[in-house]
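Q: 3D model of this:
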Amino acid sequence: MKHIALLLLLAVSAGAATTETWQTRTDGTVKGQLAGIYGRVALFADAKDNLLIPLDELAEAEVPRVATYIAAHPPQTVSWADSQSRVAATLKGKLAVLAGERLVDFEPGNRVEPEFYLIYFGAHWCGPCRQFSPDFVRQYHALKQSIPDLFEVIFVSSDETDKDQLTYMREAKMPWPAVKFRRLESVAAIERWAGPGIPCVVLLNRDGEMLFHSYKGETYVGPQKVLDSFVILARSMANAAENQRSMHRFAVYNHVQGAAGGNASPKPYAMGLNLDEYQTLEASTLTATLQVDAAGRVTDASFAPPQGAVINQKLVDDTSRWLFLPRVKNGVAVATRLQVPLAIHR
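A: From the prediction side, this is the model:
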């Protein structure tokens, strides 16, 4: 089998029910069940490992399966308080947060439910936990500056008493919620991911499926490995423009399927000009005449009124990166020529 550039090798997940085979652009294969799309990567889970594969590495033959999955799993933004996800339902009414020197009920208010939960299993009696927690808190604050709504940490205590739990949270200055000590036995969907030892960090999605773990089988890889992997995943989701481009061929497939054997007009998908690079452009409006192929890519462009050679080439180069949902005729994507008015506002 040819080499496949894998982003990450993850720990075992219990979520995969069946194993499927997926082809890559390099004639390699990936085995696993498609379990999630995160930014520019797809998560595949099987009985042994989870793999994150760049969407761009999947072969064209896999577009229908991936596009069907995307259509069946649209992005959801729901308030944390109202969410019925497995993790939110499990934790509802069972969380507390530090307020000064005491714990009070955690109220999510109008916060959007996090996409990911970093579950931290630790205890005050655990020296390595106390050593790990200061840097964990620093990393938490740094991540919250850039991706405040994407994740939340939940502390699950392994302490002997609620007093010890509170002591650890105060000493570590934990800014995140914790499962109330007397409710620990009621969060089985969370506790099932506890490792043989602590400190242990586990990354779950909203459905309670494990993405990263401090243990890989019997081998302890540590909590920092999970945090580092999460940062890589978060970065893959942070660039909305690049994420959109990675999803284009799947959007084209669903656009054609949506025509149901009939016709559909072309639609803009990803367009834009950096106006700072067009300071010498005199016209306030332009008309771009574009040739768009059946895959939704711009293959030729001209502009009116005519521009100087340098500006014209810059416009051609920039519009060549534009993406469309193509014209559909009798259920088939076809090439087309279209005119796009451009208003230049500085």
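Q: okay, CA-based contacts and neighbour counts for the rest of this
A: Fine.
Q: contacts for stretch 206-222?
A: By CA atoms under 8 Å, 6 or more residues apart in numbering, the residues outside stretch 206-222 that reach it are 10-15, 50, 85-88, 114-117, 189-190, 193, 195, 199-205, 223, 225-226, 229-230.
Q: Can you list the buried residues in it?
A: For stretch 206-222, the neighbour count (16 or more other CA atoms under 10 Å) marks 206-216, 220, 222 as buried.
Q: after the strand or helix carrying L118, next one along is what?
A: Secondary structure assigned from DSSP states H and E places L118 in strand 116-122. The helix or strand immediately downstream of strand 116-122 is helix 127-146, counting by DSSP H and E.
Q: Secondary structure element for H255, which one?
A: For H255, the enclosing helix or strand under DSSP H and E is helix 248-258.
Q: Helices along the protein, start to end?
A: Counting by DSSP state H, the segments of the chain that form helices are 63-72, 86-91, 127-146, 162-172, 188-191, 223-238, 240-246, 248-258, 309-319.
Q: before we go on, could you also do this sequence so I can check it against the first one:
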Amino acid sequence: MSEFMKGVKLLKHDLTEVDAGEALQGKVVALYFSAGWCPPCKQFTPKLVRFYSNLKAAGKPIEVVFFSRDRTKEDLEENFTEKHADWLAVKFGDPIMAKYQTKYEIKTIPVVRVINAAGKMVVAEGKAQVVESGKSDPMGLFAKWEAACNK
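A: The predicted structure follows:
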């Protein structure tokens, strides 16, 4: 992926750890800021799950990294394992959470930001795009994200 996540350990869906640099290498990366207690997040997460699952089933190189605003480690793990797809998550209490909230200007949730390999935000309104065309044209939306990452 990029130097900015090199050495960071992320959680896989089974709660084992994986190196972010290796797991994100060569992928279109969407950062998903959300929480289990948040009503708009509860409405949006299934849409993102469907979008992601369709792309993975088609063999597209996409990865979502979940940045949880859940209040406890247990809440994060329950929310992540029960409501999310087989994507990755930042560990509870990891300092990159606050760093990336600032870097990617996260003021409310849910938010999806697509980043390129250098960590630059290339799509700010990922959530709106998934709501608008994630179900009707997932491949077209992925192609736009991929093109933005490769500019």
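Q: Can you give me the TM-score here?
A: Their TM-score after superposition, calculated using TM-score structural alignment, normalised by the length of the second structure, is reported as 0.76; 141 aligned residues with a CA RMSD of 3.0 Å.
Q: how about the buried residues of stretch 206-222 of the first structure in TSV, adding distance to Q131 of the first structure?
A: As requested, these are exported to TSV (distance: CA to CA, whole Å):
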residue	distance to Q131 of the first structure
R206	29
D207	31
G208	28
E209	28
M210	25
L211	25
F212	21
H213	19
S214	16
Y215	19
K216	22
Y220	17
G222	13
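Q: From these, pick the one nearest Q313 of the first structure.
A: Of all these, the one sitting nearest Q313 of the first structure is L211; the distance, using CA to CA, is 45.4 Å.
Q: Look up how far E17 of the second structure lies from the aligned residue in the second structure for that closest one.
A: L211 of the first structure maps onto V122 of the second structure when the alignment is built from TM-score structural alignment. Separation of V122 of the second structure from E17 of the second structure (CA to CA, to the nearest Å) stands at 27 Å.
Q: again, but for G140 of the second structure
A: Applying CA to CA to G140 of the second structure and E17 of the second structure gives a distance of 32 Å.
Q: More neighbours: which of those two?
A: Set side by side, G140 of the second structure and E17 show more neighbours around E17, with 16 against 12, by other CA atoms under 10 Å.
Q: Not counting its neighbours along the chain, what's nearest that one?
A: Spatially, and ignoring its direct neighbours in sequence, E17 of the second structure is nearest to L11 (4.7 Å; CA to CA, 6 or more residues apart in numbering).
Q: What is the equivalent residue in the first structure for the one you found?
A: In the superposition onto the first structure, L11 of the second structure corresponds to A96 when matched by TM-score structural alignment.
Q: Pull the contacting residues for its match.
A: For A96 of the first structure, the residues meeting the contact criterion (CA under 8 Å, 6+ apart) are 103-106, 177-180.
Q: Quick one, which of those residues are buried?
A: 103, 105-106, 177-180.
Q: Tell me the spacing between the residue nearest to E17 of the second structure and E125 of the second structure.
A: When CA to CA is the yardstick, L11 of the second structure and E125 of the second structure sit 25 Å from each other.
Q: cool, T45 of the second structure as well?
A: 15 Å.
Q: Then W87 of the second structure?
A: When distances are taken as CA to CA, W87 of the second structure and E125 of the second structure turn out to be 20 Å apart.
Q: do the same with F51 of the second structure
A: Separation of F51 of the second structure from E125 of the second structure (CA to CA): 15 Å.
Q: now do I96 of the second structure
A: Taking CA to CA as the measure, I96 of the second structure falls 21 Å from E125 of the second structure.
Q: what does L48 of the second structure give?
A: 13 Å.
Q: Just give me the match in the first structure for K91 of the second structure.
A: The alignment partner of K91 of the second structure in the first structure, by TM-score structural alignment, is K180.
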